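J.: Model the structure of this input:
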Amino acid sequence: MRIRATVAAVSGALALSALVVPAAQAADSASSYRAEAAKVLHAAHSASGKSAFSTADDGPYAMDVTFSDFKIAAAVKVGTTNHVSTTVTYTMTHGADVDITADDFVTGPYIYRGSFDTPDNMLFGDLPATCTETSASTATCTGKIDVYPSEGELLNSDAGTWKGGALAIAYNGQDPSSDSFDVTKVGYADQGDLGSTLVQRYSKLTVNASPEPVKKGKTITVTGKLSRANWEDNQYHGYTKQPVKLQFRKKGTSTYTTLKTITSDSTGYLKTTTTASVDGYFRYSFAGTSTTPAVNATGDFVDVQ
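T.: This next block holds a predicted model:
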């Protein structure tokens, strides 16, 4: 299974444990990309004297590659079980001695939580990015960040702001799976703080207005629940003590109007009352937080007689 990144002092935002892949993918190209990249990056960090994972004396050489114009979605909304993938684009600039068209040259984006030198967690793509040369020294690249919440990649405390980074490796004919693999002949580049995104715990919101039908002027009771993904037990639990708006849309119109704001209780439960006036739809609306995205419940129609 996937293993959450270990909190360790590493030079750059990459740790060996962050590149482990699910057992179900052990034979595919994602496994190869991650495992081989992990071996090189691990060696690079060890050679820097900051890695807690190895005692290797030498690492890959520093490659003349930098990254810029890193673009990612403003938020990545992650539930409890489904694989989530988000696209990243960036520009890669390289020296004349770097052949980015080589079959064994790879580059890819990643995002990390915490500081660049000592990240709390990292998320990568299953496959390397694909790049198109735009000049003799630059290329535009497109890759993905792949998230598997059910594989233990995230803790609830990981919700919030993550920073973006990118890496590049030139294997130069070296085979990482071989006993004769010489990492000192491999080129390596890694750069962080290229951008940012919110990794959020997916939210759900329900509503039920009753009785229905109801006589005009009578009381309508509106209940519901605000919940969000728990990445540690892969269930949805109530999001407590959050402001939620009760809104109404008159039948035949398209705009909701806020009637009042209430607060979810200790279980995420919502309950309030209002007076029946005309036919229409009631819903709850949550504006969201940095850790949890905004969500609107599907309107519940009430027939007023």
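J.: from here on, contacts and neighbour counts on C-alpha atoms
T.: Will do.
J.: Give the burial count for the residue lying closest to residue 287 once chain neighbours are set aside, as a bare number.
T.: For residue 287, ignoring the flanking residues on the chain, the nearest one in space by Cα to Cα, 6 or more residues apart in numbering is residue 294 at 4.6 Å. Using other Cα atoms under 10 Å, residue 294 is surrounded by 15 other residues.
J.: Do I have it right that residue 294 meets residue 244?
T.: No - in this structure residue 294 lies outside contact range of residue 244 using Cα atoms under 8 Å: 10.3 Å.
J.: Residue 281 versus the residue nearest to residue 287, what's the distance?
T.: 19 Å (Cα to Cα, to the nearest Å).
J.: Now do the SS call for the nearest residue to residue 165 once chain neighbours are set aside.
T.: Nearest residue to residue 165, sequence neighbours excluded (Cα to Cα, 6+ apart): residue 192, at 4.1 Å. For residue 192, the assignment made with DSSP: H, G, I helix; E, B strand; the rest coil gives strand.
J.: returning to what we had before: overlap in contacts, residue 294 and residue 244.
T.: 285, 286, 287 (Cα atoms under 8 Å, 6 or more residues apart in numbering).
J.: Now show me the structure for the sequence below, then we'll compare the two:
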Amino acid sequence: MRTRATVAALSGALALSALTVPAAQALDAPGARAAKAQLSPFTATSPAKAMADDAQGDTKITNVTVNGGKDIVVGTSLKKTYTVSVTATDPAGIYDGYAFLWHGTDLKDGVDGAMTPAVDHGTCKTVNATTATCSVTLVADPKSTVYGNILAGRWHVFASAVGKDGDYVTKDTYKSSWVKRASRLTTNASPEPVAKGKTVTVTGALTRANWDTDTYAGYTQQSVQLQFRKTGASSYSTVKTVTSDGHGNLKTTVKATADGTWRYAFAGTSTTSSVTSTGDFLDVK
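T.: Modelled structure (predicted):
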């Protein structure tokens, strides 16, 4: 495990090191020839990669969207592929946009995880003469980029854009995004069927992905809502809150009042995704 974590962290660091290589970048646009000599923050292969927090001219980033605004949720084996879109504006138009996610305290010296695109340029869609939205694809992989539980939580979003006239802007932390451990939840109401007024025992289990061991394990001491939907009703109502035990198990009792479906719902935390179990129908005689 230590070896895998070290290799993954090193790979992220190497990917980021390319950003510090100063080189001029020619742009295929009017006026770019005169400006290209000033583009030293950009690498030779990507005009939209730059040193952190730098700008030249009047290029502006107006919005960055990660995974459609939703958390990035990763289990123990399957890769999560998602898109980061950078919307930017420049009076001369937008030539390129670029983004990646990184985890740590400082982009230069304190990075312990990174998710970078496999390409050097964003795929840009023109909005109008001055604005474009450029997208890149990133991969969260439990075998490499999210190699341990230490990486669950808030990640920084690096974003940059370059205008057709050679102006540019880059931010090491334009915004934050959440990368979370996937969770699972079960529900079982018994006995089935049950006489009206009798006691119903509702059990379940809350587990979450462990990126250190690539397995699911109990999520302990977490508040989980027990919910009920009476047959014929359109929505669930929360009956009580149950706390998972030292193994992630859930257990509580209620009185049987009517036919309906029981389920548990977990709101999630800063490191773990929200989840709602499949409902368990209970026939009340």
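J.: Would you report the TM-score computed for these chains?
T.: For this chain pair, the superposition-based TM-score is 0.73 by TM-score structural alignment, normalised by the length of structure 2; 243 aligned residues with a Cα RMSD of 3.3 Å.
J.: before we move on, back to that, need the counterpart of the residue nearest to residue 287 of structure 1 in structure 2.
T.: Matched by TM-score structural alignment, residue 294 of structure 1 corresponds to residue 274 in structure 2.
J.: before we move on, what about residue 262 of structure 1?
T.: Matched to structure 2 by TM-score structural alignment, residue 262 of structure 1 sits across from residue 242.
J.: Report the separation between that match and residue 264 of structure 2.
T.: Noted for residue 242 of structure 2: a distance of 9 Å to residue 264 of structure 2, by Cα to Cα.
J.: still on that earlier bit, spit out the contact partners of the match of residue 262 of structure 1.
T.: Residue 242 of structure 2 neighbours (Cα under 8 Å, 6+ apart): 223, 224, 225, 226, 250, 251, 252.
J.: my guess is residue 246 of structure 1 meets residue 258, correct?
T.: Yes - here residue 246 of structure 1 reaches residue 258: they are 5.9 Å apart, a contact under Cα under 8 Å.
J.: so residue 234 of structure 1 sits right up against residue 148, yeah?
T.: No - Residue 234 of structure 1 lies out of contact with residue 148 (Cα under 8 Å); the separation is 10.9 Å.
J.: okay, those two: which has more neighbours?
T.: Taking other Cα under 10 Å, residue 234 of structure 1 and residue 148 do not tie; residue 148 has more neighbours (22 against 15).
J.: okay, and stretch 213-233 of structure 2 goes to which residues in structure 1?
T.: Going by TM-score structural alignment, stretch 213-233 of structure 2 sits over residues 233-253 in structure 1.
J.: now that stretch: how far from the chain's centre is it?
T.: A distance of 23 Å separates the centroid of the chain from that of stretch 233-253 of structure 1, by Cα atoms, centre = their mean, to the nearest Å.
J.: Can you pull the residues that touch both of residue 242 and residue 264 of structure 2?
T.: 224, 225, 226.
J.: What is the nearest of those residues to residue 83 of structure 2?
T.: Of all those, residue 224 has the smallest distance to residue 83 of structure 2: 31.2 Å, by Cα to Cα.
J.: if I line the two up, what does residue 63 of structure 2 land on in structure 1?
T.: Checking TM-score structural alignment: residue 63 of structure 2 goes with residue 69.
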